[in-house]
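**Q** next come a sequence and a model predicted from it.
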Amino acid sequence: MSHPRRPPEALYFVSAFGRDEARILEAIEALAEFLGAVTFRSEWLPFDYTDYYLEEFGAPLRRAFFFFDLRPQEDLVEVKHRAYEVEKAFSHQGRRTVNLDPGYLLLPRVVLSTFKDFAHRIYLGRGVFAEVTLLFREGSFRPLPWTYPDYAAPETLELFNRQRGLYKRRLKTLQPSETSS
């Protein structure tokens, strides 16, 4: 029989894009009031994998990943709602100027949060769904059939593999009482 136990804390991140890097940084700073300080920011890359956001945001779009400290996995619902509130606060004339997509990394997977339901997503509560988008197999994160193309890109996989290594080392430094109860 299995028994309930506390899972390890997750490494939270936010994928952030928009047209104005300074505006994105301001939005991340606002979100950091809840999430804590940014521990790592990826390089800025063009976000041109889809035309889905073109009407709302225009072009060109720039994107970076921002990583934060460890948090309980169950915080994902609240983190998604906080990101949504920051997006609304940074909107102009009813249109977002920044897109903030939170998720978290664990040793075996990368999980995204969304307000959109789909067959492969699990409902968490308060309108938030979770999606496993990358699995760690054979020494690397691997995309799944539904993984967004930007998350399946080699540079994104490399970024998450590097962050996984740092996360693994961080877990080893925690006291046993901090990783399970």
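**A** Nice, thanks for sending it over. The structure presented is a predicted model; accordingly, all values stated were derived computationally and were not measured.
**Q** switch to C-alpha atoms for all contacts and neighbour counts from now on
**A** Will do.
**Q** residue 9: what's it in contact with?
**A** 70-73, 179 (CA atoms under 8 Å, 6 or more residues apart in numbering).
**Q** what helix or strand is the residue nearest to the spatial centre of the chain located in?
**A** The centroid of the chain falls nearest to residue 103 when counting by CA atoms, centre = their mean (2.8 Å). Here residue 103, judged by DSSP states H and E, is contained in strand 98-106.
**Q** for that strand, buried residues please.
**A** In terms of neighbour count (16 or more other CA atoms under 10 Å), strand 98-106 has its buried residues at 98-106.
**Q** what do you get for stretch 137-152?
**A** 140-143, 151-152.
**Q** how much space between the residue nearest to the centre of the chain and residue 170?
**A** 18 Å (CA to CA, to the nearest Å).
**Q** next: residue 40.
**A** In this view, residue 40 and residue 170 are 14 Å apart by CA to CA.
**Q** do the same with residue 104
**A** 15 Å.
**Q** again with residue 134
**A** Residue 134 sits 20 Å away from residue 170, going by CA to CA.
**Q** out of those two, which sits in the more crowded spot?
**A** The neighbour comparison of residue 134 against residue 170 (other CA atoms under 10 Å) goes to residue 134, with 25 against 13.
**Q** that one in helix, strand or coil?
**A** Here residue 134 is strand, with the state taken from DSSP: H, G, I helix; E, B strand; the rest coil.
**Q** okay, one more to line up with it:
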Amino acid sequence: MGNPKPPDFVNYVAHIFTAGDSDLWLYKMGLKGILEENFGPIDYVSPVLDFQRFTYFYNEEMGKNILIEARMISFEYLSSPAFLSNAKLITNDIERRFSVNNKRKVNIDIGYIHHTQFVLASTKHWGNRIYIGKNIYAEITLMYNFGKWEPLEYTYANFRDPNYLKELEIIRNNYLKKRKKFDS
């Protein structure tokens, strides 16, 4: 019989994509401040990532002739993975605040990095997602094996892309440094 023990703290991250200029939404429209009010200080913002080439699914909602820009954002404080369902409800509320005529202009995929995995929250059930409470599901999007991120059969195309994987590697390395300080 195993003895239950508390889980490792994780590094919360957000994959944000926006209708048009992500700097406009993050800095001028106040998204960064709202995220920090809810999740603590941001310690890393990736360069702009190409999201548009992976899907046109969001163009109807965000704007047909608008370039959709993405960023990976990391939060400074480590937290419990049990917070994920609450985190998704918070980001859904933030998305609603930035909506225009019930159409999102900001999409926030919240999740976390653990040294062994990258996990994302979802409101949608699927065979590869586990219910975690409050009508929210969790999906292991990537696993970290033998020194690199490994996509799974169902991993979205953008999270298979070398540029995304590079940014997640940076965030993971920062997380490992934070864990060393936290564990000391």
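**A** The structure has been received and is ready for your questions. A quick note: this is a predicted structure, and the numbers were derived from the prediction, not measured.
**Q** what sits against the residue lying closest to the residue nearest to the centre of the first structure once chain neighbours are set aside?
**A** Computed as CA to CA, 6 or more residues apart in numbering, the closest residue to residue 103 of the first structure that is not its neighbour in sequence is residue 112, at 4.2 Å. Counting by CA under 8 Å, 6+ apart, residue 112 of the first structure touches 101-104, 130-133.
**Q** residues in contact with the longest helix along the second structure: which ones?
**A** Longest helix of the second structure, by residue count under DSSP state H: helix 162-183. The contact list for helix 162-183 of the second structure, computed with CA under 8 Å, 6+ apart, reads 10-11, 44, 46, 49, 72, 74, 78, 113-115, 149, 158-159.
**Q** how about stretch 126-134 of the first structure?
**A** For stretch 126-134 of the first structure, contacts defined as CA under 8 Å, 6+ apart pick out 77, 80, 109-117, 120-124, 141-144, 146-148, 151.
**Q** can you count the residues close to the aligned residue in the second structure for residue 27 of the first structure?
**A** Aligned counterpart of residue 27 of the first structure in the second structure: residue 31 (TM-score structural alignment). For residue 31 of the second structure, the count of nearby residues is 20 (other CA under 10 Å).
**Q** now do the contacts for residue 31 of the second structure.
**A** residue 25.
**Q** quick check: the gap between it and residue 142 of the second structure.
**A** 26 Å.
**Q** again with residue 135 of the second structure
**A** Distance, residue 135 of the second structure to residue 142 of the second structure, using CA to CA: 22 Å.
**Q** same check, this time on residue 150 of the second structure
**A** Residue 150 of the second structure is 6 Å from residue 142 of the second structure, by CA to CA.
**Q** again, but for residue 99 of the second structure
**A** According to CA to CA, residue 99 of the second structure stands 29 Å off from residue 142 of the second structure.
**Q** same question for residue 107 of the second structure.
**A** 20 Å.
**Q** residue 99 of the first structure -> the second structure?
**A** By TM-score structural alignment, residue 99 of the first structure lines up with residue 107.
**Q** residue contacts, that match?
**A** 16-18, 95.
**Q** which ones among the residues you listed lie within strands?
**A** 16-18 (DSSP state E).
**Q** out of those, who's the most crowded?
**A** Neighbour max across those (other CA under 10 Å) = residue 17, 26 neighbours.
**Q** what about the aligned residue in the first structure for that one, distance to residue 164 of the first structure?
**A** Using TM-score structural alignment, the partner of residue 17 of the second structure in the first structure is residue 17. Residue 17 of the first structure sits 22 Å away from residue 164 of the first structure, taking CA to CA as the criterion.
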